[in-house]
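Undergrad: Sharing a sequence plus its predicted fold:
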Amino acid sequence: MEFLGYRRPDGKVGIRNHTLIIPTSVCSSTVAFHISQQVPGTVALANQHGCCQIGADYEQTLRTLINLGKNPNVGAVLVVGLGCEGVPIHQVVAEIGATGKPVEVVVIQEVGGTLRATAEGVRKIVELTRQVDHLQPEKINISELSLAIECGGSDFTSGLASNPAAGIAADLLEAAGGNVMLSETTEFIGAEHILARRAKSPEVAEKLFKIVRDCEERAKFSNFDLRDGQPTPGNIAGGISSIEEKSLGCIYKAGHALIQGVLKYGEIPGEKGLYIMDSPGQDVDSVSGMLASGATVVIFTTGRGTPTGSPIAPVIKITANERTFKMMEDNMDIDASSIITGQETIEQVGQRIFNEIIHVANGRKSKAEILGHQEFGIYKIAPTF
């Protein structure tokens, strides 16, 4: 089976051809946005970090920004820096440029402020766009797809129907040789031992247990019990009774394949197969991390409904709640409520989800794309100093 993709100089394959603007700090985010406004079709990240971060938190932001630029859905990159931020501007440029894709940089303090930086950025982004706009997609085997799996606004239908169906789609892609990523560490709590049974080695299982332990320890250090915030009020209203029930529903999205490894937030996997990524339960931050890890398409299950998308990858929304599909049909791509009513099996809907992934990889826009949803956030793991 094949799809139409863009083969990048480093051999990776994307399903979109974005020209991306990366602000290296919150202080350059407005200039990045102004540049994007003047050149239709470009995308600017809404980076709220990049300065006064330390240790693992700093490293995570740096890794995420660089790897977002490396994402195969990105054809060219303009990096916009302020000039005095913590993130090393020219390191970001160099590491993205090492992939072979065209990269340019504008530093606000060096060119003389907002107006001059915007003008210089527009000039450069136009040239970058010209360099990649002519690229034509080619037929690619589906083993080159990289799938992120997310859930948000869950209710009782999520664990019963849409999540297991998403797991079937994930299994189909993994069996075809593709990459699959599952995130949201907070939603493994109480079910991590079940996931760990599928680890390919004791070392992978221990990494899985460690990210869950570390997550709980961070909450305890803040004098906070995760069970006070999970399930969320919306989850509870939707019929989910406990964090363990939510976790048991969440892990269905990973299907049945062996877990090849556990990734840091925004870390790119070295091999194909199913991976777990350490991330928060916050949907936007979680998806952004998987994009930095190389995901090119996202399936997103929701019971109560959520409109969020992403800046550089199509997000396919799936709900098994018939009322949610009718109320939010503008946002929902797949109605999986036929599982609840008994009209279709989990396997049949999983096949439908897989087919939709292929259609979207071939250029069909998801509803989040059509509506311009580009929500973005980087997971912070320490205070800003």
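TA: Noted; the coordinates are in hand. Numbering: from 1, shown residues only.

Undergrad: from here on, contacts and neighbour counts on C-alpha atoms
TA: Fine.

Undergrad: Go ahead and flag the most central residue of this structure.
TA: Closest to where the C-alpha atoms of the chain average out (C-alpha atoms, centre = their mean) is residue 287, at 2.6 Å.

Undergrad: Wait, that one touches residue 308, no?
TA: No: Residue 287 is not in contact with residue 308 according to C-alpha atoms under 8 Å; the separation is 10.0 Å.

Undergrad: Use this one as the comparison:
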Amino acid sequence: MDKQNSVKFWGYRRPDGRVGVRNHVLILPTIVCATQTARQITELVQGTVSMIHQHGCAQVGADYEQTFRTYVGHGTNPNVYGVVVLGLGCETHQARKIADEIAAQSGKPVELVSIQENGGTLSAIAKGAKVAAQMVQDASALMREECDFSELIVATECGGSDACSGLSANPAVGVVSDLIVDLGGTSILAETTELIGAEHLLAKRAVDDKVAKRVYEVIDAMEKRAFSMGIDIRTGNPSPGNIRGGLSSLEEKSLGAANKSGTRPLQELIDYAQRPTKKGLVWMDTPGHDIEQLSGMVAGGAQVVLFTSGRGTPTGSPIAPVIKIATNSRMFKNMGDNMDVNAGTIIEGTETIDSVGRRLLEEIRQVSNGKLTKAEILKQHDFGIWRIGPTF
């Protein structure tokens, strides 16, 4: 498929030129102390979303910077129309600094509310709800416009893998990853821990020696993190659920996970929650933890997420639709409340990897046009940030 046969969708154009597939007003708590207040605002004001988390204070150095980058990345994600940044007032991650950075990078509406400066929780809820309600009304007046797939960043991940993951859903995602790249878009590969043992295959596809060298560096750094805790990650991964699903080794799991990357050249390898600087296939250095990697890729600007699973999971995001793909038909039926697409038909021989990949491309188009995923319907608003250092 080439760019002349481009696929279109209807999205929301933002002031910075990027395109969203959703039009959320985000209530962004910058500190764990403000998360319940944020939740109460979202309960009052339809059209708002938020998240519960444990971050925002007693963090220093690179750990502080990474959390800051993740907050800002969610606020600037094109699926967000505007942001109410909610702080306590005395935390390490000052709400005003985060609000200013979101506004400077995106040009979108941003309002600041401080619990301490507004006289406590009830007053902060009242102010936050008032400004959020106006923002939601303004957002509702924004019309969708026709956009090209080249403007999409699609995140890919797998969670709760089984013996079918590397045979059905993951290679099907690899097909759609190639299609997205060929259409001029961006596909993000993540889960560094689940690529150990397959790094040489990705290094061969690097666009230059610098990217190839970086591949080995991030794999080495991830293994050293485990060794520093007295653990060989190869003995703790696959997880118990993976083993029950039929996986026997980390290499077996990694070879299956790497299938999500398709066959196109690896353009760059970026840090956690960093926005890609190039189109095409991009690797983001993340842990294997489902929620943390999901939050990192969404902070990097991903508007849509493809999530494969052999065991079943309800995982979702507050601001990005997560398309859940079952690796086997039995689990698809058992977890029907949570799964969106069945790739188990590949195992059964009724569909090919290529046909399921193309079906996934159509699913992305429909979801980008407004079709709700199961995770969105169930309000599965998961959020977590990869911690680098200890809490001080």
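TA: Perfect, thanks for sending it. Treat the numbers as computed from the prediction; the structure is a model and nothing was measured.

Undergrad: Please work out how many residues are found near the aligned partner of residue 202 of the second structure in the first structure.
TA: Mapped onto the first structure by TM-score structural alignment, residue 202 of the second structure lines up with residue 195. Counted with other C-alpha atoms under 10 Å, residues neighbouring residue 195 of the first structure total 20.

Undergrad: Excluding chain neighbours, what is closest to residue 195 of the first structure?
TA: residue 251 (7.2 Å; C-alpha to C-alpha, 6 or more residues apart in numbering).

Undergrad: again, but for residue 378 of the first structure
TA: Nearest one to residue 378 of the first structure, counting by C-alpha to C-alpha, 6+ apart, is residue 285 at 5.2 Å.

Undergrad: related to what we said a few turns ago, mind checking what secondary structure the residue mapped onto the residue nearest to residue 195 of the first structure from the second structure has?
TA: Aligned by TM-score structural alignment, residue 251 of the first structure pairs with residue 258 of the second structure. Under DSSP: H, G, I helix; E, B strand; the rest coil, the three-state class of residue 258 of the second structure is helix.

Undergrad: and the match of residue 202 of the second structure, what helix or strand is that in?
TA: Secondary structure from DSSP states H and E places residue 195 of the first structure in helix 192-196.

Undergrad: packing partners for that helix?
TA: For helix 192-196 of the first structure, the elements it packs on are helix 202-221, judged by 3 or more C-alpha pairs under 8 Å, 6 or more residues apart in numbering; DSSP states H and E.

Undergrad: Give the buried residues for the helix it packs on.
TA: Buried residues in helix 202-221 of the first structure, counted by 16 or more other C-alpha atoms under 10 Å: 204-205, 207-209, 211-212, 215-216.

Undergrad: one step back: what's the match for the residue nearest to residue 378 of the first structure in the second structure?
TA: Here residue 285 of the first structure is matched to residue 292 in the second structure, going by TM-score structural alignment.

Undergrad: And residue 266 of the first structure, by the same measure?
TA: Aligned partner of residue 266 of the first structure by TM-score structural alignment: residue 273.

Undergrad: count of residues packed around the nearest residue to its match once chain neighbours are set aside?
TA: What sits nearest to residue 273 of the second structure in space, not counting adjacent residues and going by C-alpha to C-alpha, 6+ apart, is residue 296, at 4.2 Å. Neighbours of residue 296 of the second structure under the rule other C-alpha under 10 Å: 33.

Undergrad: what's the distance between residue 267 of the second structure and residue 276 of the second structure?
TA: The gap separating residue 267 of the second structure from residue 276 of the second structure is 10 Å, by C-alpha to C-alpha, to the nearest Å.

Undergrad: for residue 259 of the second structure, same thing?
TA: 21 Å.

Undergrad: where's residue 10 of the second structure, which helix or strand?
TA: Taking DSSP H and E as the criterion, residue 10 of the second structure maps to strand 8-13.

Undergrad: The next helix-or-strand element following that strand maps to which residues in the first structure?
TA: Per DSSP H and E, the first helix or strand lying C-terminal to strand 8-13 of the second structure is strand 19-20. Mapping strand 19-20 of the second structure onto the first structure (TM-score structural alignment) gives residues 13-14.

Undergrad: re the thing from before, a markdown table please, covering the buried residues of helix 202-221 of the first structure and showing distance to residue 149 of the first structure.
TA: A markdown table is the format used below for those (distance: C-alpha to C-alpha, whole Å):
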| residue | distance to residue 149 of the first structure |
| --- | --- |
| 204 | 20 |
| 205 | 20 |
| 207 | 20 |
| 208 | 17 |
| 209 | 20 |
| 211 | 18 |
| 212 | 18 |
| 215 | 20 |
| 216 | 22 |
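
Undergrad: so the residue in the first structure that residue 312 of the second structure lines up against, which of the three states?
TA: Structural alignment places residue 312 of the second structure opposite residue 305 in the first structure (criterion: TM-score structural alignment). Following three-state DSSP, residue 305 of the first structure is assigned to coil.
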